[in-house]
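Peer 1: got a sequence here, can you build the structure:
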Amino acid sequence: MSIPNDDLLPDYAPGTEGTEPLVQMQVTQFECGGFVIGLIFCHTICDGLGAAQFLNAVGEIARGLEHPSTTPVWCRDFSPLPPQQEKMNTLPVLPPPMPNYRLQHANIDISLDQIKQAKTEFHDSTGQMCSTFEAVAATFWKFRTLAVNFEPNTEVKLVFFANCRQLLEPPLPKGFYGNCFFPVTITASSETLAQASNVEVIKLIQEAKGKLPVEYSKYMKGEYMKNGEDPFAPPLIYTTLFISEWGRLGFNQVDYGWGHPVHIVPIQGSSIIPVGIVGSLPLPGKGIRLMTWCVEEVHRQPFIDQMMKVI
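Peer 2: From the prediction side, this is the model:
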C-alpha cells in the first residue's frame, strides 16, 4: 500500500514554514489496530545509537516507568577538536555540491541460509570469521559495481560509519547519546572489484575496519588536515557507495507496550547519494532486508539481476 507523503506528514505550525524541527515524532494508527511511529531528527543531535536510546526511553515512559533506565548524558565536550579543525572552524564553509542522480529504490531480501553460506565460504577459504554486515556489504558493493558497468580502472569507494565509543579514553559516560563515529572508506578499481571473489572483498572491508584505531588517532592529531584531507567529506559521486547497518543500533528493541516492532524502515532513503541500509525482514520473517537507493533507472534492473545471483 502506498500513501502520499502529504497525507501523512503534519502541517507546519503558523509562521514556521520552511523551518524543520530538531526532533519530530508522529503516530499513525490504522483501522486494523496497528500503528506506525515516525521519527525525524537532526543528525547534529545524535547518531543512530543515540536515536535508538531516545526511542527506548520514550517506550519505557509509555510503559509506565517514571524515569528511563538509562539517564541521557549530554557530555558534548568529551573530546577536543583536532588542531587543524579548530582553525578551519573560523573560516566560512561552503556546502558541497550535491548531485542529482534520481536514484531508484530497490529492496533485496537475503535469507539466513544465504548469510550462513557466505560466512562458511569465507571461513573455509581463510580460517577466519566474518560478520553478517561484512558479507552483505561485500556482495552489495561488488554487484552494484558490476551492474553499473563502470569503465575499466574507474576508482570506486565503499563508505560506512563505524562506532568509535570503544576507542575513547577515558570512556564516555553511560547514557551519552551524541555523535561518536568515524568514516571507514575502502577504495578499489572497478576492474579489480568486478574480478574479485566475495571472500576477497570481505577481506578488503575487514582490513579497513582493522585500521580504524590508527586512522581515528591520526584524525584527532590533525594529520589528515595537514594534507588537506577530510575523512568526513568523501566524494558525493556515483562511484561512491554508502552503506549503513541498522541491526545493532537498538531500534528493534524499542517497546511502547505492545512488544518489539514488526518492521523498521527509513521513511525515505537518499535520492541523490548512492546508499544501502542493512535491516531485518519484517517479523515473523528471519533474514536481512537490504534497502537501497543506489542506482539510476537505467541500472536498476541490472542491479537486481546481479543481486538475485546470491538469493
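Peer 1: every contact and neighbour count from this point should use C-alpha atoms.
Peer 2: OK.
Peer 1: other SSEs contacting the longest helix along the chain?
Peer 2: In the chain, assigned by DSSP state H, the helix with the most residues is helix 132-148. Secondary-structure packing of helix 132-148 (3 or more C-alpha pairs under 8 Å, 6 or more residues apart in numbering; DSSP states H and E): helix 112-126, helix 190-195, helix 198-210, strand 240-245, strand 287-295, helix 297-307.
Peer 1: format these as a markdown table; extra columns: distance to Pro171 and mean neighbour count.
Peer 2: Below are those laid out as a markdown table (distance: least, C-alpha to C-alpha, whole Å; neighbours: other C-alpha atoms under 10 Å):
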| stretch | distance to Pro171 | mean neighbour count |
| --- | --- | --- |
| helix 112-126 | 32 | 16 |
| helix 190-195 | 38 | 18 |
| helix 198-210 | 20 | 18 |
| strand 240-245 | 23 | 22 |
| strand 287-295 | 32 | 23 |
| helix 297-307 | 40 | 17 |
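Peer 1: another sequence for comparison is provided below:
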Amino acid sequence: MAPTNAVTFKVTRQNPELIPPAKPTPHEFKPLSDIDDQDGLRFQLPVIQFYRKNPTMDGKDPVKVIRDAVARALVFYYPFAGRLREMAGRKMVVECTGEGILFIEADADATLQQFGDTLQPPFPCLEELLYDVPGSGGVTRLKCGGFIFALRFNHTMCDGFGLVQFMSAVAELARGAEIPSVPPVWKRELLSARDQPHVSCTHLEYDDILDTNETPIPPDNLVQNNIFFWSTEISTLRRRLSPHLRRCTTFELLTACIWRCRTIAICPDPNQEVRIIFPANGRRLSNPPLPTGYYGNAFALPVAIATARNLCKQPLDFALELMIKTKSKVTEEYIKSVADLMVLRGRPHYTVAQTFIVSDVTHLGIGDVDYGWGKAAYGGPEDVAHGHMSYYIPVNNNKGERGIMVPVRLPANGMEVFVKEFEIMVKRDDTMMTSTRESSIFLDHAKL
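Peer 2: Below is the predicted model of the structure:
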C-alpha cells in the first residue's frame, strides 16, 4: 500500500527560532570553491527523515535532543551558522556570523502508519511537514511516538556526502559523543580555479544550446511511477548485454535503461539530440585524494549525448557504452578544468535543454543517520522526481531484500509507453509481469 495525497492531518508549529553554535565561533569570510559556487548549485535542496517510536528513548524529546545536538555540531561546522554573500565576479563567500540555523518545532496529529505500509515518496501533506523557509530545519513529533526531521540546505555549501557528514556529526553528539568522529575540513581552495585558469577538457554539459526541438513536458498533469529494481530485474538486464559489458556498475546499467525507456516515451524528433547528466564523484580522483572530512561539493556533471533515433533503435548496449565512456572522462584534470571554466565563463548553469538528469543517493547513507531512535524508516530527498530529473533511492521489500527505486514523472500517455517498454526489457521467461505484487512498477496515477 502506498501513501495517497488524500491523507490529511493537522500540524501545530511553534515560532521559528535560530539555533546558534553552542560556543563562540570565529567571525571570518570563507570563500567557496569554484566547484561550489556554480550557478547550477545555487538552490535549496530539501531532505526528510522519518523515525519510528523507540521504547528505549521514552521520556526523551526528539526536538530537544536534536536542537541541542545541532547547536553543538555548529561549533565544528560554524560556516553553516553563517550567511552566504556574493562578491565581485559572482564569487560566493560565507560570512561566518554565528547567527545560526532556523529551526521549527511542530506536532502533527498523525501517525507514521498514515504515510503507508512502506515509506516512499511522494509523501502526503509534505508542505505541512517541510516548512518553506530557505535554510531551515525542524522536527515534527507524531502522535505515535515517532517523529520527522526535515531540513533544507543550500547546495553551494556542500554536496550529499558533505550533508550526511554534518547530519552524522549531529547524530553522534545527540547520542552522547563529545566531538564528531570525523573532524570537518573546509579547504575549499583545493577545488578552486588555478592561478592561470584554462579549460583543458571538453565540457558539453555547459553548452549554450537553444531548446527549439524538444517535445515539452508540461509541469502539471504528470503522473509518477516508482520503478523498482530488485536483484531479479538487475540480473535480467545484465543478461541482455554483450558479455564484455556485463561487469558494468548497477548505476550505469539502470541509468542506460531508464534513459532509453524515457526517450521512447516522450517520443522526440528522431534527429533530435537527447542528453543525460549525472553527478560523478571526484573525491578520490585527486592525487592525493581530498582529505577525509572535506564537506564541500566534489563532483562533476558529465553529459552523455545521442540522437533520439540511435538511442531508441539501438539495443541497450548502445546507451550503456555511452554512459561508461562519459563517466570515464571524469578525471582529476576534468574537475580542475570545470573549476577554471567557472571563472572564465561567469559560473554558467549546466545545460537543461533536451536533458534528463539523474542523481544516485543510494550510497549516501541519509537513512542510516541515528539520533538515538535507530536508523530512519526513510531518509532521502523529499521530492524525488520532476519531469526532467529523478533520484535513485534505496528501498527494502517485505522479504528484507534491498533494491533501488527510481521515480519517474511523465504525462499519462507517455507513462503508458514507458511502462510497456520497461516491462519488455525486464521480461522473464517470455512472460510479461502484470501482477501489481510481482511487477517492478508501482502505478500511482494521481496528478502531482
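Peer 1: the longest helix of structure 1 vs structure 2 - mean distance after superposition?
Peer 2: Following the fit onto structure 2, the mean deviation recorded for helix 132-148 of structure 1 is 0.6 Å by mean C-alpha distance after the TM-score superposition for structure 1.
Peer 1: which residues in structure 2 does that helix match up with?
Peer 2: Per TM-score structural alignment, the counterpart of helix 132-148 of structure 1 in structure 2 is residues 250-266.
Peer 1: roughly how far does the residue nearest to Ala73 of structure 2 when sequence neighbours are not counted sit from Ala69 of structure 2?
Peer 2: Spatial nearest neighbour of Ala73 of structure 2, excluding adjacent residues (C-alpha to C-alpha, 6 or more residues apart in numbering): Val170 at 5.6 Å. Distance from Val170 of structure 2 to Ala69 of structure 2, counting by C-alpha to C-alpha, to the nearest Å: 5 Å.
Peer 1: higher neighbour count, these two?
Peer 2: When neighbours are counted by other C-alpha atoms under 10 Å, Val170 comes out ahead of the other of Val170 of structure 2 and Ala69, with 27 against 24.
Peer 1: that one matches what in structure 1?
Peer 2: Under the alignment (TM-score structural alignment), Val170 of structure 2 pairs with Val58 in structure 1.
Peer 1: what's the average distance for the one helix or strand that match maps to when superposed on structure 2?
Peer 2: Taking DSSP states H and E as the criterion, Val58 of structure 1 maps to helix 48-62. Here the mean offset of helix 48-62 of structure 1 against structure 2 after fitting is 1.1 Å, by mean C-alpha distance after the TM-score superposition for structure 1.
Peer 1: for that helix, buried residues please.
Peer 2: Residues 48-61 are the ones in helix 48-62 of structure 1 that count as buried (16 or more other C-alpha atoms under 10 Å).
Peer 1: counterpart of Met405 of structure 2 in structure 1?
Peer 2: Following TM-score structural alignment, the counterpart assigned to Met405 of structure 2 within structure 1 is Arg289.
Peer 1: OK, contacts around its match?
Peer 2: Listed by C-alpha atoms under 8 Å, 6 or more residues apart in numbering, the contact partners of Arg289 of structure 1 are Asn107, Ile108, Asp109, Ile110, Val278, Gly279, Ser280, Leu281.
Peer 1: what's the nearest residue to it if we skip its chain neighbours?
Peer 2: Counting by C-alpha to C-alpha, 6+ apart, the residue nearest Arg289 of structure 1 is Asp109, at 4.5 Å.
Peer 1: that neighbour and Lys286 of structure 1: what is the separation?
Peer 2: According to C-alpha to C-alpha, Asp109 of structure 1 and Lys286 of structure 1 sit 10 Å apart.
Peer 1: who's more crowded, those two?
Peer 2: Neighbour totals were compared for Asp109 of structure 1 and Lys286, and Asp109 leads with 19 against 14 (other C-alpha under 10 Å).
Peer 1: in contact with the residue nearest to the spatial centre of structure 1, which residues?
Peer 2: In structure 1, the centroid-proximal residue (C-alpha atoms, centre = their mean) is Ser244; its distance is 2.1 Å. Contacts of Ser244 of structure 1 were listed using C-alpha under 8 Å, 6+ apart, and they are Phe160, Phe161, Val275, Gly276, Ile277, Val278.
Peer 1: same thing with Gln268 of structure 1?
Peer 2: Residues near Gln268 of structure 1 by C-alpha under 8 Å, 6+ apart: none.
Peer 1: that one -> structure 2?
Peer 2: Superposed on structure 2 with TM-score structural alignment, Gln268 of structure 1 falls opposite Asp383.
Peer 1: so that match, which state does it fall into?
Peer 2: Three-state assignment for Asp383 of structure 2 (DSSP: H, G, I helix; E, B strand; the rest coil): coil.
Peer 1: look up how far Ile357 of structure 2 lies from it.
Peer 2: Distance from Asp383 of structure 2 to Ile357 of structure 2, counting by C-alpha to C-alpha: 14 Å.
Peer 1: Val94 of structure 2 now?
Peer 2: For Val94 of structure 2, the distance to Ile357 of structure 2 (C-alpha to C-alpha) stands at 28 Å.
Peer 1: same question for Gln49 of structure 2.
Peer 2: In terms of C-alpha to C-alpha, Gln49 of structure 2 sits 23 Å off from Ile357 of structure 2.
Peer 1: repeat for Val11 of structure 2
Peer 2: Plainly put, Val11 of structure 2 is 34 Å away from Ile357 of structure 2 if you go by C-alpha to C-alpha.
Peer 1: over to Ile179 of structure 2?
Peer 2: Separation of Ile179 of structure 2 from Ile357 of structure 2 (C-alpha to C-alpha): 37 Å.
Peer 1: Asp220 of structure 2 too?
Peer 2: As for Asp220 of structure 2, its distance to Ile357 of structure 2 is 19 Å (criterion: C-alpha to C-alpha).
Peer 1: then Phe149 of structure 2?
Peer 2: For Phe149 of structure 2, the distance to Ile357 of structure 2 (C-alpha to C-alpha) stands at 27 Å.
Peer 1: same deal with Ile227 of structure 2?
Peer 2: Between Ile227 of structure 2 and Ile357 of structure 2 the computed distance is 16 Å (C-alpha to C-alpha).
Peer 1: with His155 of structure 2 instead?
Peer 2: 16 Å.
Peer 1: do Gln44 of structure 2 as well
Peer 2: Applying C-alpha to C-alpha to Gln44 of structure 2 and Ile357 of structure 2 gives a distance of 17 Å.
Peer 1: how about Val330 of structure 2?
Peer 2: Computed as C-alpha to C-alpha, the Val330 of structure 2 to Ile357 of structure 2 distance reads 17 Å.
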